[in-house]
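*Asks:* give me coordinates for this.
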Amino acid sequence: MPKPMKVVVSSYIDGKKATVEQECEQGNAVVSTNMVIQNPRLWWPHGYGEAALYDLVVDAAVQTANPPQPHVIHKRIGFRSLQVISQEDSIGRSFKFLINGKEIFAKGANWIPADALPSRWTRARIEHLLNSAIDANMNCLRVWGGGRYESDDFYELCDQKGILIWQDCMFSCALYPSSREFLSNVEAEITAQVKRLSDHPCIALWCGNNEALGAITWYEDSKKNPARYIVDYDRLTEGVLGNVIRKLDPDRCFWPSSPSAGPDDFSDNWHSDERGDMHFWSVWHEGKPFSAYLDVQPRFCSEFGFQALPCMSTIASFAHREEWNIGAPALEAHQKNPQGNSIILESLLRYFRMPSGFHELLYLSQVQQAIAIRTAVEFWRSTMPRCMGTLYWQLNDVWPAISWSSLNYDGSWKLLHYEARRFYAPILLALFIKDGIIHVRLVSESPNNHKAKVYIKLIDFYGRPIDITSKEQGPIIEHVVSIEENQVYQVWEMPIDELPCKANEAFLEATLEVPEIGLFSTSILFLTEPKRCGLIDP
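*Replies:* Predicted coordinates:
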């Protein structure tokens, strides 16, 4: 029987040291120590402050006459409080992040593996993609449950950059068994992952799966006997995943599924916008117009998307010039949604005239994608605090493809990503038409109070301003708004049928100025489908 060994464990952080000596039996042993950091610099998500990190070094050595080299672990950790507030309220059930006592609107996208080939999962590639998220004013990414638990590089970089991570467990869109052997395997996997990742301040919550609850309504066997499959689902989700995560990482939220109305609630969160997190796919999969985004007000929308063709350099990487056609075999092979190309074309003809060539088609598909996601995000942000998060599908691509991503496979930006940089800005003008009324709302997440000036103009397609002859006089309507953090202001509204021109004869231009922080931005709103307008060739 081996004798107990005396182990010396030393911990170092912020110029402090703590040492513990302990007799340890053979096998696993727990050695604990407490260290206090007075008034630590807090870790904040991007846009809210410094993502402050501290170097923690722990070494362990055996006290013997000829001790071996100590085993050393170095981690960078952050101090912050984080709660997922999901409470019953007058609407249904809220869903929002509270970080260091401050409500945070989650702005971001869904993350999928950085490449189809593992050899290309390099730190440099991951950092390039994450930098693009930061440059578009994102503060949150959802690691999708149909992908993988990401590398240490990914989480370390998110810690450094202040990117919150919604971490799905790796179960997605399927019916999973609840046999003892399978659940035992799951328990070992999730135990290893929670122990590996729980020290990262970027992890905002653990989620049991992606759409595994909804999958019960998709397959013939489960539709015939849903109760049986709900039992299997619950044994996996709550019986194993929830129990392990709550035991090993008790200070973090475990959310059962995405989408979900909340614990022990098995209702439809694809069409209900009152509870928990929502996946809204009625525009893409059901063919509804972009205005359908204005018919729902999610508490938190963790998936919604619209496809576009990638940039020409991406097309050229897999298709010869003679196949630069949306119906060509090469392009169909790089489209993995069965009706994807048809949906792009059908929707494009709803809003635009037929493009004259492939380059024009490609460009308009990206314009269309940007308009779709902008329509959703601007409106949902303008419903804050009812809605407190939008994560569109998806940020990146695993291969060169026609897809929902805002970044091309090589990491370059589609038009959507440029638009995301604008619609995720801390101070935003949201323009939309709902129930026949034009709305201009100002959304502010700025931590400081400011005076904002908003100028609204109606302009015809020759570039000439048109007088808006209601209560206001002259071609420019000016409003000065005192803005505060996490507030939405209704700046201006007007029924579209009270305009002094037809909807197809002009567009609305709104300019936002906040001089003290050097902010100047302009937004435009078409008053009808662009195809109905007499656009002038510049």
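*Asks:* can we go C-alpha only for contacts and neighbour counts from here?
*Replies:* Fine.
*Asks:* give me the helices and strands touching the longest strand belonging to the chain, please.
*Replies:* Ranked by residue count, the top strand of the chain under DSSP state E comes out as strand 450-460. Judged by 3 or more Cα pairs under 8 Å, 6 or more residues apart in numbering; DSSP states H and E, the packing partners of strand 450-460 are strand 465-466, strand 476-483, strand 506-514.
*Asks:* quick one: closest of the ones you listed to residue 210.
*Replies:* strand 476-483 (37.5 Å; Cα to Cα).
*Asks:* please provide the structure for the following sequence as well, for comparison with the first:
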Amino acid sequence: MTVQPDMIAGPLDLSQDWSVTNGTHAVSLAVPGDVHSALLDAGLIADPYWRDTEVTLDWIHESEWTATQRFDFSAAGDGVWTLSFDGIDCVAEIRLNGHLLGRVDNRFLRQDFEVGETLVSGENRLEVRFLSNSAEAAARAAASDFPVPYTKDNNRIPHYNFLRKTHCDAGWDWNIALSPLGLSGPVTLRRSETARLDDVMVRQVHREGRVMLEIDLHYTAFAAGEVEAHAVCDGQAARATVQVWPGEGTARLSLTIENPKLWWPAGHGTQPLYDLDIRLGQDATTRRIGLRTVELLTDADETGAKFAFRVNGREIFMRGANWIPADALPARATREVVRDRLVSAVEANMTMIRVWGGGQYEPDWFYELCSGLGLMVWQDFMFSCSLYPAHDPAWLASVKREVRQQIRRLSGHPCLALWCGDNEVIGALTWYPEARANRDRYLAIYARLNAALEEAVAEARPDVAFWPSSPSVGRLDFGDGWHDDTSGDMHFWDVWHSSKDFEHYRSVRPRFCSEFGFQSFPSNRIIAGFTEPRDRNVSSRVMEVHQRNRGGNSRIVETLARYVRFPEKFEDMTWLSQVSQGLAMKTAIEFWRSCKPRCMGTLYWQLNDTWPVASWASLEYGGGWKLVHYMARRFYAPVLV
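*Replies:* Below you'll find the predicted structure:
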């Protein structure tokens, strides 16, 4: 490919024609994509999901890999050239023509490098040297001034709390531990003159039948000068001449839409969307937005404090589930695959999904799909079930950059309903002997992290609320959100983890239950895809490998035996486990819906699976509906009698 300045009206896509090698194996690398998928496509490794293959592939994450792309470039002329990576997973060194551009270690950050002095006329060689994520995590833990505990029951690969990476890549109680590495988003090259548009923050102010859009353009200026800013939506335009000075800056545009068509969650109205066209200098972008108000109501009442969402002035009981990454192999998590899962959620009458904090911030198209389908998104920041090294200034500074970028990036999507600080990190303060022995130290470190998140949200002023943690009884309250059903959101796991009867769900009346669930086996069709006939026994090693919650298979079988006659065949056992799961969720959700308006939402754990496994999901790996998902169409019906 030959690149000339006058060819570029927008960013040049450098996402094609990548290869990757560790010195022994060399294969093509799709972008976005990952090394495991590249090796699998080339026939160099076995399917990681087959039987107990997983640990035989640890050499991949233990190795260093270099991804390379070559492109031809013609003399650049005036302006500043920026090379951008939407996501690098995770610890890597970036070189252009042998020159080190930088070292990165945050998969959730867009990385921008100014490369004008490094580009050459003719062939250019771009390299990303991936260091071993597992080795880097261990080294950082060893270098820490004191231990920072992680969830050993979940993470087969240790210390991933030191990395800004999809935490469940190290394993979880439903996930395989592959620790994939690769490029998780597009790679682009673009030329800027006076200033470069970096991020856009969109806010809505609804008043008297009209909506004012407040649009902040975050830029980097390379010289003093004037830049034209322009925004258009629904035929309304705003323009400004912006005086810029070298460094980072912000320009604000405002425009008003008369007689707006409001966006509603599925089942409550339509989902009209508007194109918001934005330009700063020669940089242009379009955001697909919807117009709505979303409020989180946490007023004190006679019980404690409510927890309810109000959309466009209407309080809505949120029906939904928790979302985890669509596949443990990132290259398989395509738009088509994800859309299938989200459509299944809507077909089961869901109005909200929670993007869980041990996973990842999803790509823009994920939120566009949710907005088009009317699925609201409770968005966690990416922290879960471990303690984190917020005592490290460099680590915390990276997190602050991350959350600023993500808040701005997602600000225009009407599906966004909430920013939540973390998943179960307050609870984790009581899980580990180190934290129990010195609670003050670890609570102070947690408070640093949580305050940084709250301050980032306050600074950005998105038009959705911030909630400190899940579960939580409220702001600056570090008490027990697990068993308090009078305030805030609740995670209720006594039935599964304590092996209690399904009727125990009726012992609490949460204000909003954002996690609860019961496991089942996947279908016999899915089991046949990862087993040999000799493996098809709930006590076999392979079935245990495909069960990541300690004692999970036994708990499924023991609970099933309380409600139905014990089956004679394995195939009947797997089917009846799905009956048992469905009865559990039906019992909980129908009772909690009957508690409205005290209870104003249920998000069961979990919607989807990342690989073929026994789990709490209602959609098994591949997107097939388990029995509980069919039952959800009834217990999540808009009207339940």
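*Asks:* re the thing from before, according to the alignment, the longest strand of structure 1 goes to what range in structure 2?
*Replies:* Across structure 2, nothing matches strand 450-460 of structure 1 (TM-score structural alignment).
*Asks:* so for that strand, what gets flagged as buried?
*Replies:* Neighbour-count burial for strand 450-460 of structure 1, counted by 16 or more other Cα atoms under 10 Å, picks out 450, 452-460.
*Asks:* export the helices and strands packed on strand 450-460 of structure 1 to a markdown table and tack on mean neighbour count?
*Replies:* Below are these laid out as a markdown table (neighbours: other Cα atoms under 10 Å):
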| stretch | mean neighbour count |
| --- | --- |
| strand 465-466 | 18 |
| strand 476-483 | 16 |
| strand 506-514 | 20 |
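*Asks:* what's the counterpart of residue 109 of structure 1 in structure 2?
*Replies:* Counting by TM-score structural alignment, the partner of residue 109 of structure 1 is residue 321.
*Asks:* what do you get for residue 357 of structure 1?
*Replies:* In structure 2, residue 357 of structure 1 lines up with residue 569, judged by TM-score structural alignment.
*Asks:* and if you look at residue 261 of structure 1?
*Replies:* Under TM-score structural alignment, residue 261 of structure 1 pairs with residue 473 in structure 2.
*Asks:* not counting its neighbours along the chain, what's nearest that match?
*Replies:* Once flanking residues are discounted, residue 473 of structure 2 sits nearest to residue 488: 4.2 Å by Cα to Cα, 6 or more residues apart in numbering.
*Asks:* dump the residue contacts of the one you found.
*Replies:* By Cα atoms under 8 Å, 6 or more residues apart in numbering, the contact set of residue 488 of structure 2 is 298, 305-307, 471-474, 481, 511-512.
*Asks:* just the buried residues of those.
*Replies:* The buried subset of those (16+ other Cα under 10 Å) comprises 298, 305-307, 471-474, 481, 511-512.
*Asks:* hey, where'd the helices end up in the stretch 101-250 of structure 1?
*Replies:* With helices called from DSSP state H, counting those that start in this stretch, the stretch 101-250 of structure 1 shows them at 123-135, 152-161, 180-197, 220-224, 226-234, 243-248.
*Asks:* and the ones you listed: which comes nearest residue 407 of structure 1?
*Replies:* With Cα to Cα as the criterion, residue 407 of structure 1 lies closest to helix 123-135 of those, at 8.2 Å.
*Asks:* what about residue 69 of structure 2, neighbour count?
*Replies:* 18 (other Cα atoms under 10 Å).
*Asks:* I figured it hits residue 129, correct?
*Replies:* No. Between residue 69 of structure 2 and residue 129 there is no contact under Cα atoms under 8 Å: 11.9 Å.
*Asks:* list the contacts of the spatially closest residue to residue 72 of structure 1 that is not a sequence neighbour.
*Replies:* What sits nearest to residue 72 of structure 1 in space, not counting adjacent residues and going by Cα to Cα, 6+ apart, is residue 59, at 4.2 Å. By Cα under 8 Å, 6+ apart, residue 59 of structure 1 lies in contact with 9-11, 70-73.
*Asks:* need those residues in a markdown table (columns: distance to residue 405 of structure 1 and neighbour count).
*Replies:* Shown next, in a markdown table, are the contacts of residue 59 of structure 1 (distance: Cα to Cα, whole Å; neighbours: other Cα atoms under 10 Å):
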| residue | distance to residue 405 of structure 1 | neighbour count |
| --- | --- | --- |
| 9 | 47 | 21 |
| 10 | 46 | 17 |
| 11 | 43 | 20 |
| 70 | 46 | 14 |
| 71 | 43 | 11 |
| 72 | 41 | 13 |
| 73 | 37 | 11 |
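*Asks:* and residue 152 of structure 1, what pairs with it in structure 2?
*Replies:* Here residue 152 of structure 1 is matched to residue 364 in structure 2, going by TM-score structural alignment.
*Asks:* can you check residue 59 of structure 1 too?
*Replies:* Under the alignment defined by TM-score structural alignment, residue 59 of structure 1 corresponds to residue 279 in structure 2.
*Asks:* likewise residue 208 of structure 1?
*Replies:* Aligning on TM-score structural alignment places residue 208 of structure 1 opposite residue 421 in structure 2.
*Asks:* with residue 310 of structure 1 instead?
*Replies:* That one, residue 310 of structure 1, aligns with residue 522 by TM-score structural alignment.
*Asks:* that match: neighbouring residues, count only.
*Replies:* Counted with other Cα under 10 Å, the neighbours of residue 522 of structure 2 add up to 26.
*Asks:* can you tell me the SS state at it?
*Replies:* Under DSSP: H, G, I helix; E, B strand; the rest coil, residue 522 of structure 2 falls in the coil class.
*Asks:* could you double-check that it lies in contact with residue 620?
*Replies:* Yes. Judged on Cα under 8 Å, residue 522 of structure 2 makes contact with residue 620 at a distance of 6.0 Å.
*Asks:* so what sits against both of these two?
*Replies:* Residues touching both residue 522 of structure 2 and residue 620 (Cα under 8 Å, 6+ apart): 612-613, 626.
*Asks:* got the buried residues of strand 450-460 of structure 1 as CSV, with distance to residue 17 of structure 1 columns?
*Replies:* Output for those, formatted as CSV (distance: Cα to Cα, whole Å):
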residue, distance to residue 17 of structure 1
450, 45
452, 50
453, 53
454, 55
455, 58
456, 60
457, 63
458, 66
459, 67
460, 70
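*Asks:* from those residues, pick the one nearest residue 1 of structure 1.
*Replies:* Among these, and counting by Cα to Cα, the member closest to residue 1 of structure 1 is residue 450, at 72.0 Å.
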